[in-house]
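Undergrad: coordinates only, sequence not included:
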């Protein structure tokens, strides 16, 4: 039974944009005009057609052995969700053929019982195997364990699983992506409470293969998780990827069983995780708290970065990717702090994705308010709908050179690696390679990968002074080759953590005045409202802690850089997320003090009003009362039960 797709609407030209300077046969998103695909459903089921009206076609190919692969079928509960199809052909399989891809799916192999699945899903949602087919483009071969993904999620995962640039490299790449989860039950809350995202960790392999008409084997293994543990999961796919492509599904089964036997992740705790013959010592981050070596359980003098991992930090890190443009980091810090729209352009997805994650981490412990995409492609379904602010976007496709010409801030990071036509590296010797010195402008229309100068182009003038002593120390360390990069990365990150803390000093000082000093037991406490004019008055009185540029002292302009920076911050989304976080923390502390005041009340001063307040805490009937109940310790709860029993007995006697 065949479903004729030739009459269906063609992909929208707005989303299906080929990469610049790449012939169609070398374009990862190239799709022939009309393709027929064998239906995955049984004869009794009507053919289900994917909606391809707004993106390149995403079809599921058949197994090379003639047996239906464990493709994603159609969910009975939700027609647009895909689940695995366990049907098998009655015909016997032919003998193995030359060039057989051992990563193809065998439906009889992969099994995971419900108990193991529950433990597995504490860490990982599942694995996706994505293949590039010359006729149909990116295709989702199969997923394991079975999961439901919307069509939009499938598309975004598939298109994100392949490098979106015209550098035809041979070898392996590891990078991370962040895709919107429209209705998936696996998604966690993003930076804002209304948005959910899934995190993908990609191992992409490309190698020459004469048995393939295109001449290249291209396939990706994607670890999908609800957690942004970029350091841990990037290391895991780097271990699993080569083994998976060499041995096939047994490696995937072993990895899943390893994960299923891990203890659940605990914030701020260290875990010893056994994974494919390695023991990974991993520290799980605390929410909105930076991970630093000084606060980790690891021995800094004997650190093994490949095995001792801080889960939230990318493998490369801030220093590794920005070492050539360190002086620009202070301006980048200002842009992220003020939630300005920033595009990061890099030569490859690995540099691009780790640079974006490192930039968002610059303002830790302030929760970043916006959307950030470590690696973004033009085929992503969000391509046409991004907001004008609160966004950090990582790209590699030269098309973005023209698509983002209106953006006010562009960061170019990562060293370009010149390659021969077959994808192998060209070694640079001395001055034999000449780099163009012209600084690219905002509207530069040339190929980014062949006119690439690292640096930042921004319409903002930086106001924070660089730490020249730190820059000198890092420069000298790079020349000496000591200390190691991971030590320098920690020093650099700690500087920006300290810078962010200094920025928050005036805000925390004023916020502390909003918290009641005394917490009576007469009514639940409430914070006073944050008033901008009162904060500015406090800022002027006490002054900032930040090192502003000295040039501002000699300017004739009447603009106060301190007042201007804080005014801009109070108007951006990062202030809202910071205020919400501080309010939640302060309210929780006040609730604890209020509950304790009820426990400490003099029994002789009992009243009907006191009895009512205790009942509200023990038997909450509203959200505010539920917050009070959540603030109780077991000891306090026991005390209040006894106090309530005493009040009820005394009331009966009266």
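TA: Now that the structure is in, tell me what you want to look at. For clarity, every value in this text was computed on a predicted model and none was experimentally measured.

Undergrad: only C-alpha atoms from now on, for both contacts and neighbour counts.
TA: Will do.

Undergrad: buried set for stretch 473-489?
TA: Within stretch 473-489, the residues scored as buried using 16 or more other C-alpha atoms under 10 Å are 474, 485, 486, 487, 488, 489.

Undergrad: the second one contacts residue 319, doesn't it?
TA: Going back to what we said before, that points to residue 485. Yes. Assessed by C-alpha atoms under 8 Å, residue 485 is found in contact with residue 319 at 7.2 Å.

Undergrad: hmm, back to that, which pair of the buried residues of stretch 473-489 spans the longest distance?
TA: Taking C-alpha to C-alpha as the measure, those span a maximum distance of 12.1 Å, between 474 and 486.

Undergrad: could you pull out the strands in the stretch 101-250 of the chain for me?
TA: Under the criterion DSSP state E, counting those that start in this stretch, the stretch 101-250 of the chain contains strands at 126-133, 137-144, 149-150, 171-180, 188-189, 196-208, 216-225.

Undergrad: which residues touch the closest residue to residue 233 other than its chain neighbours?
TA: In this structure, residue 233 finds its nearest non-sequential neighbour in residue 201, 6.4 Å apart by C-alpha to C-alpha, 6 or more residues apart in numbering. Residue 201 makes contacts with 174, 175, 176, 177, 222, 223, 224, 230, 233, 234, 237, as judged by C-alpha atoms under 8 Å, 6 or more residues apart in numbering.

Undergrad: put this beside the first:
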């Protein structure tokens, strides 16, 4: 056996060895500062984990706060980076996860999430006089709360004890249960157990899949949500402008967040994309972005309009290179009085560089709900708990988004053909096409005014939304669901049909074609998750056998074997 074949077998065995680990995490990277190379990859765990040169370069630059930010001590923040072309396949476990989790928490196969723990402290024994190193967890899963906690458990112990800590972490994680939506899992990690709930699209309660005996052996528990964000705390600097920002996010407008630290800009970006839940934000977003990124030139280009993306940045150079962007938020150093941030229409880069505020000339389609803002501001003065403030803000934004999206959901449901138009002997019909004029005609009786007291140009907002990636993402998902439902109804009709009667007088070639079609449809049920139950599948196999029995013995044997 050649050395190459031995290596391939070895790599396959390693991947199989860490298969359960990879359900949660792609790899753990250690990034250090090299006097000659700058930020460099010191180690990757497991050792066989593969990253392209471009991915490694991006991680290295994103793993350290910008030199201008002066972050001393420990800094914990979130990054998101594109995968290299050709690396967008999903594992079976991740396909199952995506089909059951809320749309906003689905895995995007084109991106990695990175959870960074950076330490910078004075150390006179080192050539530069500073210890500078980051531990980065790279995952496909958007569990920002959970993985930020995990990396904060791992990194300090690694800085103190070195590589054996990461080897122990790999073994711990490789014992974890799969991240199944709707479950509550207990995750042993370095003598601790973190208990977390995986969100499900249809219900909020969870079932535990870890035994009490397993958790009793561990020192102590940490209970937390896999993905959670204190929305009020993050959005407090721009609280007076949440309705304007909701429109910008809803319609995928370009937006840049300038802050002094990756902690602040990444938190703000994540809060913004969560403003439109349960709608999934489908445009690009980077919680932390640097000038070293290969896409910097595209984003800074003044010869074309900025793309639909939300960027979080810390380098003051961005204030000048992106001053032509239509919308910017400049965050201050402190947040004590930040809810008084003003709306500024001047794109003057000098002002943007120095003065906190929201910079935009955007004219909202809808009026503010001043009562909600007043209630939240009173909560600040009365020192209402931040968690309560966040719950109030989340509920208001959820109701606003639902008021906007429910009329669209009702309209798209009307695009289903009538059940009588579905024939067991013909291909499933397609949903009717989306017609904006037909949708607008429904608004008088089913529009957002039924559930929201906010006044304004809702039609104008819908028209802008229809031109955005968020609409395309929502529509494609809903249209696919309708198409799969129609296929399921066609298969149900076929399972109910009397094929013994149908086969009489039919040419052999037509009967064989029907057998092959039923086999193909059963295969598609596995591949495309067509929503039919086991009873319908069993009956389809029975119908297939009915028509196979009507064929001559030679054909019957061939079809039974295939």
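TA: All right, it came through fine. What you are looking at is a predicted structure, and each value in this text was computed from that prediction instead of being measured.

Undergrad: quick check: TM-score for this pair?
TA: The TM-score (TM-score structural alignment, normalised by the length of structure 2) is 0.80; 505 aligned residues with a C-alpha RMSD of 3.6 Å.

Undergrad: hmm, which of the contacts of residue 201 of structure 1 are common to structure 2?
TA: Retained in structure 2 (both residues aligned by TM-score structural alignment, their matches' C-alpha atoms under 8 Å) from those: 174, 175, 176, 177, 222, 223, 224, 230, 233, 234, 237.

Undergrad: can you pull out the helices in the stretch 51-200 of structure 1?
TA: Listed in chain order, the helices of the stretch 51-200 of structure 1 (DSSP state H, counting those that start in this stretch) span residues 114-120, 151-160.

Undergrad: list the buried ones in the shortest one?
TA: In this case it means helix 114-120 of structure 1. Quick answer for helix 114-120 of structure 1 (16+ other C-alpha under 10 Å): 116, 117, 119, 120.

Undergrad: between those, which is closest to residue 455 of structure 1?
TA: Among those, and counting by C-alpha to C-alpha, the member closest to residue 455 of structure 1 is residue 120, at 41.7 Å.

Undergrad: which position in structure 2 pairs with that closest one?
TA: With TM-score structural alignment defining the correspondence, residue 120 of structure 1 maps onto residue 21 in structure 2.

Undergrad: check contacts around the residue nearest to that match when sequence neighbours are not counted.
TA: Nearest residue to residue 21 of structure 2 in three dimensions, chain neighbours excluded: residue 174, at 4.2 Å (C-alpha to C-alpha, 6+ apart). Applying C-alpha under 8 Å, 6+ apart, one finds that residue 174 of structure 2 lies in contact with 18, 19, 20, 21, 22.

Undergrad: show me which of these is closest to residue 298 of structure 2.
TA: residue 22 (32.8 Å).

Undergrad: still on that earlier bit, mind checking what the residue nearest to residue 233 of structure 1 lines up with in structure 2?
TA: The alignment partner of residue 201 of structure 1 in structure 2, by TM-score structural alignment, is residue 115.

Undergrad: cool, and residue 295 of structure 1?
TA: Match for residue 295 of structure 1 (TM-score structural alignment): residue 204.

Undergrad: wait, which of the helices of the stretch 51-200 of structure 1 is closest to residue 522 of structure 1?
TA: Short answer: helix 114-120, nearest of those by C-alpha to C-alpha, at 45.3 Å.

Undergrad: dump the strands of the stretch 101-250 of structure 1 into CSV; add distance to residue 394 of structure 1 as well.
TA: Output for those, formatted as CSV (distance: least, C-alpha to C-alpha, whole Å):
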stretch, distance to residue 394 of structure 1
strand 126-133, 21
strand 137-144, 20
strand 149-150, 24
strand 171-180, 9
strand 188-189, 21
strand 196-208, 14
strand 216-225, 18
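
Undergrad: residue in structure 1 matching residue 142 of structure 2?
TA: By TM-score structural alignment, residue 142 of structure 2 lines up with residue 228.

Undergrad: next, count neighbours for that match.
TA: Look at residue 228 of structure 1: counted by other C-alpha atoms under 10 Å, it has 22 neighbours.

Undergrad: repeat for residue 422 of structure 2
TA: 20.

Undergrad: what sits against the closest residue to it other than its chain neighbours?
TA: Spatial nearest neighbour of residue 422 of structure 2, excluding adjacent residues (C-alpha to C-alpha, 6+ apart): residue 490 at 6.0 Å. By C-alpha under 8 Å, 6+ apart, the residues touching residue 490 of structure 2 are 422, 423, 424, 427, 428.

Undergrad: the last one: neighbour count?
TA: If I follow you right, that is residue 428 of structure 2. Per other C-alpha under 10 Å, the neighbour tally for residue 428 of structure 2 reads 20.

Undergrad: correct me, but it touches residue 485?
TA: No. Residue 428 of structure 2 lies out of contact with residue 485 (C-alpha under 8 Å); the separation is 9.5 Å.

Undergrad: contacting residues around residue 196 of structure 1?
TA: Residue 196 of structure 1 is in contact with 180, 181, 182, 187, 188, 189, 190, counting by C-alpha under 8 Å, 6+ apart.
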